[in-house]
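Engineer: Sharing a model prediction with you, sequence too.
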Amino acid sequence: MKIKSIHVYSNDGRRRDVTFHDGLNVITGRSSTGKSALSDIIEYCMGRSTFNVPEGVIRDRVVWFAVIYCFDGEEVLVAKPAPAPGALSLNMAMVRRGAKVEAPDFSELAVNDSDDGVVALLTHLLGIPENTTDVPIESSRASFDANVKHAFYYLFQKQGIVTNKDQLFYRQNEPQQPQAIKDTLPILLGVSGKDKFTLESQLRYAQRELRLNAKLLQQAREGIDNSEERAIGLLSEARAVEIPLGDSDVPPTALLGRALDWKPTSVPEDDGARVSGIENELLDLRERRREVQRRIDGAQQFAKRAEGFQSEVSEQRERLSSIKALPVDKATGEWQWPFAQANIGMDGPIAKALLGELETLDAELTAVAGERPALVAYLTDQQKALADIGDQIRGKEVELSSAIATSEMATQLANRNNAASRVVGRISLFLENLVPNTELLRLQAEERRLKARVADLEERLGADDSDTRLASTLSNIALHMSGYIRDLGGEFGEYPAHLDLHHLTVVIDRPGRPIYMNRTGGGENHLAYHLAALLALHRFAATYDHPIPRFMLIDQPTQVYFPSETSYAAAGGSIEQTESQKDADLEAVRRLFETLQRFTTQDAPGFQLIVTEHANLREDWFQAALVEDPWTKPPALVPDNWPDVPLF
């Protein structure tokens, strides 16, 4: 996988093309011309959604980015629109495939895929085998599939990394990325391939089946060991809730089987409404009884008052009846007032008043005597009514007691049925889970089979010498590292060096005490160690055809050979300006590019190195490596006359 070309599109449909070739590609020029953004554009068009192109002219004027990748016999165009203003990422893409693909016109650009599709396609075409990272079971991180994005670590040596003593690979300083490098590099180097992935998947499946079978077998054994005791306990519960079981000489499990035939007892309808109705009728009868009693009490009070009145009237009449002792006028036969003059009779006012009072008392006595029979009859009727109501109340109370008893009986029967139902349910569950001897034998045989399967897979995986092969691979990579360090003028080049995958750094194997890259000084040394490790890694991958892209971008590597960033920037892509920097180590610059040139022609023929620079050398081979004339007028990647993208 190599880069054929990079394309950017303006808002008005214009296109800018940058075309590359095999071998060494150099883009040199002044600062702020867009050179360093090339790696961000390539990464963006390899399926990374995050948009890392720096703010400035490129973001302001470019609306689409495209890269054409070359594979054996096929080319793939991946184009992506720029994210909307303010957005930090975009997951949409356009993909076009063919034996030969050209950059489309602006009118042809249209989204037809996503970053996931781009990653899957490039992973497949690159030849990364089906895989999953080898993560220990006790680890908190999850396994994942290695894909083309895990090759990014070895493709981009950006300006801030290429001379960093603490960071060897791209994105190594980001969370989780160091472990991802350690997990995926063995896969990309062919140490952990599809066969191991298949065996590991089969082993995980077999181990899971073995654990499940072991659980079932344990349950079966525990069930058999405890079945007799549990059966006796369930029989006791069944008898407690009056489930008929029959002959007790039958084995417990057979008796329990009979319990499954139990049917609930018919429960009388709980007539709560009838109880309420009777209670309401009793309330009415008791109220009627109280009303009749009040009438009887009133009549009796009336009778008592009448008797007292009659007694008083009689007593008064007796006193007045003494008037009968008055003398009688013999001539007229009438009573006469004894104090009156002779023969005046009863014509006097006092006599008349007394006689009138006596007549009134006689009348009242007569009335009272006349009403007594009616009062006696009334009291008799009311007392009879009171007795009838009392009989009705007693009958209703008996009826209520019967209704309550019936309701309680229904409740008891329902409770008994519920209790019996629960026991029957437990018996049913027990009998269902009761493992017969044949099932136990089957589970034991399955356990033996699965153990044999797991042992076989573990043996086959144990025979896989991944660790030994990884050590051998790293030794082969280390074989060339010392030579590159010497070619690049790095310190300690006389000693062997190797790539430490555990610490992700370069180690110089000096006798007595190894030297780690972060304990060395000088940017020239750090550059030498970086390039030595990556060139050796790519040389091994290219030689043995491992699925790592055959290109690498190096951003401004020769800056370490200039006395300052100002003097380095002053070179500006001009041969004359480069040579005018008297304090610069131009011999080291030349040595660096000679090493890179030799790598692409001899060590890994056809490998594509893309170097962005400020320096420019006079040598013909260097000039032949220039992709374009030096980018001397910013911005060179994006023309000055392109319009700005509307913000809204």
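Structural biologist: That came in fine, so what should we check first? Numbering: from 1, shown residues only.
Engineer: rest of the way, CA atoms for contacts and neighbours
Structural biologist: Noted.
Engineer: can you tell me which helix in the chain is longest?
Structural biologist: Looking across the chain with DSSP state H, the single longest helix is helix 349-433.
Engineer: how deep is the closest residue in space to A206 that isn't next to it in sequence tucked in, by neighbour count?
Structural biologist: Of all residues not flanking A206 in the chain, V454 sits nearest, at 6.0 Å (CA to CA, 6 or more residues apart in numbering). By the measure other CA atoms under 10 Å, the count of residues near V454 is 19.
Engineer: Also H150?
Structural biologist: Summarising burial for H150: neighbours were counted as other CA under 10 Å, giving 19.
Engineer: how about the strands in this structure?
Structural biologist: Assigned by DSSP state E, the strands in the chain fall at 2-10, 15-19, 24-28, 62-71, 74-81, 92-98, 113-114, 156-157, 497-500, 505-508, 515-516, 551-555, 608-613.
Engineer: Let's have these in JSON lines, adding distance to E279.
Structural biologist: What follows is the strands of the chain, written out as JSON lines (distance: least, CA to CA, whole Å):
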{"stretch": "strand 2-10", "distance to E279": "95"}
{"stretch": "strand 15-19", "distance to E279": "99"}
{"stretch": "strand 24-28", "distance to E279": "107"}
{"stretch": "strand 62-71", "distance to E279": "89"}
{"stretch": "strand 74-81", "distance to E279": "86"}
{"stretch": "strand 92-98", "distance to E279": "80"}
{"stretch": "strand 113-114", "distance to E279": "79"}
{"stretch": "strand 156-157", "distance to E279": "95"}
{"stretch": "strand 497-500", "distance to E279": "95"}
{"stretch": "strand 505-508", "distance to E279": "95"}
{"stretch": "strand 515-516", "distance to E279": "100"}
{"stretch": "strand 551-555", "distance to E279": "99"}
{"stretch": "strand 608-613", "distance to E279": "103"}
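Engineer: One more to weigh against that first structure:
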Amino acid sequence: MQIKEIVIYNKKGQKRILKIKEDEVNIITGKSGTGKSSLIDIVEYCLGRSSCKIPKGVIRNHASWYGVLLTHREENIFVARENPPGIQKSTQFAYIERGKNVESPENIPQTNSTNDEIAVTLSEILGISPNKNFPKMGHTRNPLSANIKHSSFLCFQKKEEIDSSQVMFHRQAEQGRIQDIKDTLPYFLGAIREDELALKHELEKEERLLRIAEITLKEAEMLKGDEISQSISLVEEAIDCGIIKSEIKNESQTDRTKILEKVSIWRPGKPTQFNDNLEILQDEANELTKKLSLQDRKIRAAESFANELTGFSSEMLHQKNRLDSIGIFEHLSQKNKECPFCKGELEHKIPEIESIKNTLKDLDEDLEYTIKERPQLRKKISNLKRERETIHSEIQQKLKDIEGVIQSRQGLLEERDLRFRQAQVSARAKFWLDNVRLTDETSQLKIDVKKRSEKVQELRRELDEEKKQQRLNSILNRIGEKMTRWARELKLEHSEFPVRINMSTANIIIDSEEGSIALDEIGSSENLLGYHLVTFFALHEYLRNHKRPVPGFLFLDQPSQVYFPKDTEFDDMKEVLDEDRENVLKIYKFIFKRTKEIPEFQVIITDHADINDKKFQSVINERWRDGMALIPREWIEG
């Protein structure tokens, strides 16, 4: 995978294209502040980086979308992402288009994907197979799957990284990045098999099948010694629960086996269903109970009324008898001016005599009514009690009916329990027969266990961490040989000693006679630049020759900066010391030579230097001086 174009769309829909040549060195030279260093940020953002690191200012103020036209084998892939608006650090709005003749769109792309989807698609296009680095026992971090985002540490060298004494790889200074490099570099180099994840899954499956086979064999061997006792017990249970008759022939193991074969195919008849009116009877009994309670209340009310009536009539009779004893009823029949006691004529009438007479008359009538009503009330109470007895009898009958239904149901439940027990015995008989057959096949089971055990051991050897480490060491040794040879070609300090990549630190190390020399002990910026270059070119030579799934480009930002005084601009190399000018040219000649040697490999360089050298001049894509820059002047002025 290489880059054909880097594209920017402004907010008016205008398009800026930076053409990049395949399989060659591409140089964009120019002054500071023209956007050279931002090219790495743009490409990395388009290839799936989560956050946008393009500096705020002219580029972010005028860009609407960023895009990269890629080529991979015979296919073009255009990917683009929206410039994050405002203070946002990222956006999921993205675009991707694939095809043999695909070009960058003339107008602003219309979102058809997300950043996450693009990362997955590009990983698949590169051929990054499903992979996962599992931490060693005792480590708490999660397994990590390598994807195109992780390949960026092999493809970019920013100006603060290219001659760093602290870090070798892109973004290595970020938190957690060293571990990501250590986890994914073995995969990218091919030390981890492409099918390792599939092999891990196959190993898990084979280990599970081996455990099952071992358990089956163990059970078969145990059952082999218990066949007779278990068969006797099962036959007795089958007789006890009624599956077979007790008089059946049961003398030999052959007899018992035949019996249990019949037991194993036993099937229960259709179960009897509950078909009764228990719920209806219970409802009727409840209604009768309510009716009985109502009848009791009626009887109590009638009896209470009868008692009160008896007391009332007794009191009235008592009063009447007292009045009768003095003949007041007779006297009251005389004239009002006649004294009822002495019969003498009164001077005045007795007040309200008529009223007293009426009251006494009412008293007499009430007394007569109560005497007359008493038998009727007693009769009504008797009727109420007879009705109560009838209701009570009906309740008793309902309760008997309910009890009968419950007993019937209990019988059905017992029948079901028996059927369940019979089914259990039948199932156990089948299990016994199956295992008896297995005991006759223990030799085959042992063969199966042996084969599965051998398969598991084979897979474990394939996935052995020590073997994987040996493959990685072998690869790193071969890469280290190239690094050492090229370090000597550049006449770097300490190059008389072997140099190699140290995976424990994700850095390089030089094995001198006096001990190891780490990157931060190598010395000058010129030396550091040289060791960075030999490391990355050696890595890419191996990656390309072994067709590993890593993009086939290396993006270098300002490799000549170590020879320029800080904050100084040079349009050409005339003002640089002859020795430094020769060293810059030596570095570029090294880059040209390695790029030509490595197949399907592209180098993109952004630099201040503009060397008056035929080869150098021939690979310059654009010069960003005299108003030329990544963002066109008319975008800014217009």
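Structural biologist: Now that the structure is in, tell me what you want to look at. Remember, it's a predicted structure, so these values are computed and weren't measured experimentally.
Engineer: The residue nearest to A206 of the first structure contacts S201, correct?
Structural biologist: No: taking contacts as CA atoms under 8 Å, V454 of the first structure lies outside contact range of S201: 11.5 Å.
Engineer: quick one on the thing from earlier: which one of the strands of the first structure lies nearest to L461 of the first structure?
Structural biologist: Smallest distance to L461 of the first structure across the strands of the first structure (CA to CA): 25.0 Å, for strand 497-500.
Engineer: what range in the second structure matches that closest one?
Structural biologist: On the second structure, the counterpart of strand 497-500 of the first structure by TM-score structural alignment is residues 499-502.
Engineer: Now do the counterpart of N616 of the first structure in the second structure against I162 of the second structure, distance only.
Structural biologist: Alignment note (TM-score structural alignment): N616 of the first structure maps to D610 of the second structure. Noted for D610 of the second structure: a distance of 19 Å to I162 of the second structure, by CA to CA, to the nearest Å.
Engineer: More neighbours: which of these two?
Structural biologist: The neighbour comparison of D610 of the second structure against I162 (other CA under 10 Å) goes to I162, with 27 against 19.
Engineer: so who does that one touch?
Structural biologist: By CA atoms under 8 Å, 6 or more residues apart in numbering, I162 of the second structure lies in contact with 168, 528-529, 532-533, 556-557, 559.
Engineer: Switch the residues you listed over to a markdown table; also include neighbour count and distance to E514 of the second structure.
Structural biologist: Supplementary listing: the contacts of I162 of the second structure in a markdown table, determined by neighbours: other CA atoms under 10 Å; distance: CA to CA, whole Å:
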| residue | neighbour count | distance to E514 of the second structure |
| --- | --- | --- |
| M168 | 26 | 23 |
| L528 | 24 | 20 |
| L529 | 22 | 23 |
| H532 | 25 | 23 |
| L533 | 24 | 25 |
| L556 | 22 | 33 |
| D557 | 26 | 34 |
| P559 | 26 | 31 |
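Engineer: Now, those that are in helices?
Structural biologist: 528-529, 532-533.
Engineer: May I see these organised as JSON lines, with distance to L18 of the second structure added?
Structural biologist: Converted to JSON lines, these look like this (distance: CA to CA, whole Å):
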{"residue": "L528", "distance to L18 of the second structure": "30"}
{"residue": "L529", "distance to L18 of the second structure": "27"}
{"residue": "H532", "distance to L18 of the second structure": "26"}
{"residue": "L533", "distance to L18 of the second structure": "25"}
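Engineer: center of the second structure, which residue is that?
Structural biologist: N142 (14.8 Å; CA atoms, centre = their mean).
Engineer: which SS class is V235 of the second structure?
Structural biologist: helix (DSSP: H, G, I helix; E, B strand; the rest coil).
Engineer: Against D195 of the second structure, how distant is the residue nearest to the centre of the second structure?
Structural biologist: 20 Å.
Engineer: and if you look at E458 of the second structure?
Structural biologist: Distance from E458 of the second structure to D195 of the second structure, by CA to CA: 15 Å.
Engineer: go on, T254 of the second structure?
Structural biologist: Following CA to CA, the distance that separates T254 of the second structure from D195 of the second structure is 53 Å.
Engineer: and what of E526 of the second structure?
Structural biologist: 42 Å.
Engineer: So which of these two has more stuff around it?
Structural biologist: Neighbours were counted for E526 of the second structure and for D195 using other CA under 10 Å; E526 has more, 21 against 12.
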